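> missing the sequence, but the structure's below:
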């Protein structure tokens, strides 16, 4: 394989864009293009069809359709390919060149490639991820949309403690057995809380809130229905105890041209956690398909 070059430049939103290219370096565009400029820039760019992987999760399916929709709107040929399973299956498909792009989360992807990394802040996690990627893979700008682990309290309980932050609640952790989601555990949040905030629980319970009426402490993620419901108080994490998990596209180096990279930067600039959570909830409740919510979301931005 030819020369592998890694470049990091800071965008106007104080984030870093890293593109790893084999034999050539793709131009990096700082800032966020608007929808019109993306469409106009496609021109006569000639590339193979961009295949976006979607695993079995609703989150992956929605993100895949979002990327595919924006890429297609830029005049490129793009489609979603269901690979089933989870991250392992998506990365295997990417390695085998069956897909071109995999929607991911920065912290989870960093943990996959460098599980010993201490990075927690969004920019730090992204930089560490960029350095950890194997030859032939690349990432571009991460989005503000995230699915970061969060610690949440029953609102009345939070008020009784006067706790609004993880640090304020930490002394109460020893007496708590939070209900935690699978993702919360997989992301290493229990260990991160113990290490970064001296919050060590009496135990954890992976039951759902519906199974344990009266539960007061929850470990979940920002995209969960619980965190978005307003029924709980999500504790602030100003010290970045829990690792960032921002949406990021992982793709094969050299597989995307200028117009595709611009389209990815549009998603980075436009997609919010609230938007993504709303789309996911519509799909989970059967109100719309992943492709429908992605199309509607993009249409509102034209």
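Alright, I've got the coordinates. This is a predicted model, so every value here is computed, not measured.
> rest of the way, CA atoms for contacts and neighbours
Will do.
> Just say helix, strand or coil for the closest residue to residue 172 other than its chain neighbours.
Distances taken as C-alpha to C-alpha, 6 or more residues apart in numbering put residue 199 closest to residue 172, at 8.0 Å, once the chain neighbours are dropped. Classification of residue 199 using DSSP: H, G, I helix; E, B strand; the rest coil returns coil.
> now swap in the one 4 residues further on and tell me
Three-state secondary structure (criterion: three-state DSSP) places residue 203 in coil.
> now the one 10 residues further on
The assignment at residue 213 comes out as coil when based on three-state DSSP.
> OK, contacts around the residue nearest to residue 172?
By C-alpha atoms under 8 Å, 6 or more residues apart in numbering, the residues touching residue 199 are 170, 171, 172, 173, 174, 193.
> can you pull out the helices in the chain?
Assigned by DSSP state H, the chain shows helices spanning 35-41, 58-73, 87-95, 106-113, 122-132, 155-161, 166-169, 182-186, 189-197, 225-229, 258-270, 273-284, 290-299.
> Second structure for comparison follows:
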């Protein structure tokens, strides 16, 4: 689901190295930076006929929801769509995209850029998107607009801790971090964007690092019962809303942006597909995606949950 530290640990254990990414922890993209880099027809335009596309997904609920969101919006715009969910880890669904088994898949900007261009060190949303477009194009792929929704690492605290120390951003921890314990999977202590970046970029040095198993439930429990005072939690984790956690804004972007972004085979993408996908991305923020994930975690069917959201947002009919 995600490319960052916690995801790497979780998905390695689960054999699902996929990509994902609270609203407060995600930087908002600049609208004028989100222009298409797509294959055009002879007259310089995307094909105007709706066409058809198989939309794939990684093998976790959030990825399924996203596949149904984008496929549903495209279908409402005349595109013949099919969803092939639960393909597996990134290497599996990217191979399916390459061989034509699928024509599109919802991805996460930082994770996809790292996959296509491993040496790129971009972090902020628009800084990630520009090289992502180029890297995708070199492999005969196209990305449409990205959403403000991110599934990214966050440094998260309880509401009580945030209020006690007046915390809203990671930098606010600097004066008091020496009294607090940070909980996260062990690699966060050494990876460049983890504890070293907290200290170097923000001057935040925690009193103690508590190594936690890469499980959302374990981390949430540790934060709630005071075993740790801050924790590395993904921005779409339902626990953030459920328990009123506060994800601190990463103003210096030590964690790479993980904006939701559809990626297409260049020979598949049509103007109606791009228009419909952009409409979804324009309305999907982190809080909304977290709510959709929560609904599925509570027993909802991903396709049904996605369909309901599209209807609520007026995307179950053609967009202009």
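Nice, I can see it. Values in this document were obtained by computation on a predicted structure and should not be read as measured data.
> TM-score of the superposed pair?
TM-score of the superposed chains, computed with TM-score structural alignment, normalised by the length of structure 1, equals 0.80; 275 aligned residues with a C-alpha RMSD of 3.0 Å.
> Residue 274 of structure 2 contacts residue 146, correct?
No - assessed by C-alpha atoms under 8 Å, residue 274 of structure 2 is found out of contact with residue 146, at 11.3 Å.
> These two: which is more packed in?
residue 146 (31 against 22; other C-alpha atoms under 10 Å).
> What's the more buried one aligned with over in structure 1?
Counting by TM-score structural alignment, residue 146 of structure 2 lines up with residue 142 in structure 1.
> sorry, back to before: may I see the ChimeraX selection of the buried members of the contacts of residue 199 of structure 1?
A single ChimeraX command is used to select the members of the contacts of residue 199 of structure 1 judged buried by 16 or more other C-alpha atoms under 10 Å:
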select :170,173,193
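> coming back round to it: in TSV, list the helices of structure 1 along with distance to residue 237 of structure 1.
Shown next, in TSV, are the helices of structure 1 (distance: least, C-alpha to C-alpha, whole Å):
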stretch	distance to residue 237 of structure 1
helix 35-41	33
helix 58-73	23
helix 87-95	27
helix 106-113	16
helix 122-132	12
helix 155-161	15
helix 166-169	6
helix 182-186	15
helix 189-197	10
helix 225-229	14
helix 258-270	22
helix 273-284	16
helix 290-299	29
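> quick one, which of those is nearest to residue 215 of structure 1?
Counting by C-alpha to C-alpha, residue 215 of structure 1 lies closest to helix 155-161 out of the helices of structure 1; the figure is 9.8 Å.
> Give me the residue at the spatial middle of structure 1.
Centroid check for structure 1 by C-alpha atoms, centre = their mean gives residue 247 as the closest residue, at 2.6 Å.
> residues touching that one, list them.
When contacts are taken as C-alpha under 8 Å, 6+ apart, residue 247 of structure 1 is in contact with 103, 104, 105, 106, 142, 143, 144, 145, 146, 147, 268.
> 6 Å instead, please
104, 105, 142, 143, 145, 146 (C-alpha atoms under 6 Å, 6 or more residues apart in numbering).
> excluding its backbone neighbours, what's nearest the last one?
If the residues on either side of it in the chain are set aside, residue 146 of structure 1 comes closest to residue 246, at 4.1 Å by C-alpha to C-alpha, 6+ apart.
> which residues sit in contact with the one you found?
Here residue 246 of structure 1 is in contact with 105, 106, 143, 145, 146 (C-alpha under 6 Å, 6+ apart).
> aligned partner of residue 168 of structure 2 in structure 1?
Aligned partner of residue 168 of structure 2 by TM-score structural alignment: residue 164.
> Would you quantify the distance from its match to residue 94 of structure 1?
From residue 164 of structure 1 across to residue 94 of structure 1, the span is 41 Å (C-alpha to C-alpha, to the nearest Å).
> quick one on the thing from earlier: out of the helices of structure 1, which is closest to residue 211 of structure 1?
Nearest of the helices of structure 1 (C-alpha to C-alpha): helix 225-229, 13.8 Å.
> The residue nearest to the match of residue 146 of structure 2 when sequence neighbours are not counted: how many residues sit nearby?
Using C-alpha to C-alpha, 6+ apart and skipping residues adjacent in sequence, the residue nearest residue 142 of structure 1 is residue 248, 4.5 Å away. Residues near residue 248 of structure 1, counting by other C-alpha under 10 Å, number 26.
> With residue 139 of structure 2 instead?
Neighbours of residue 139 of structure 2 under the rule other C-alpha under 10 Å: 12.
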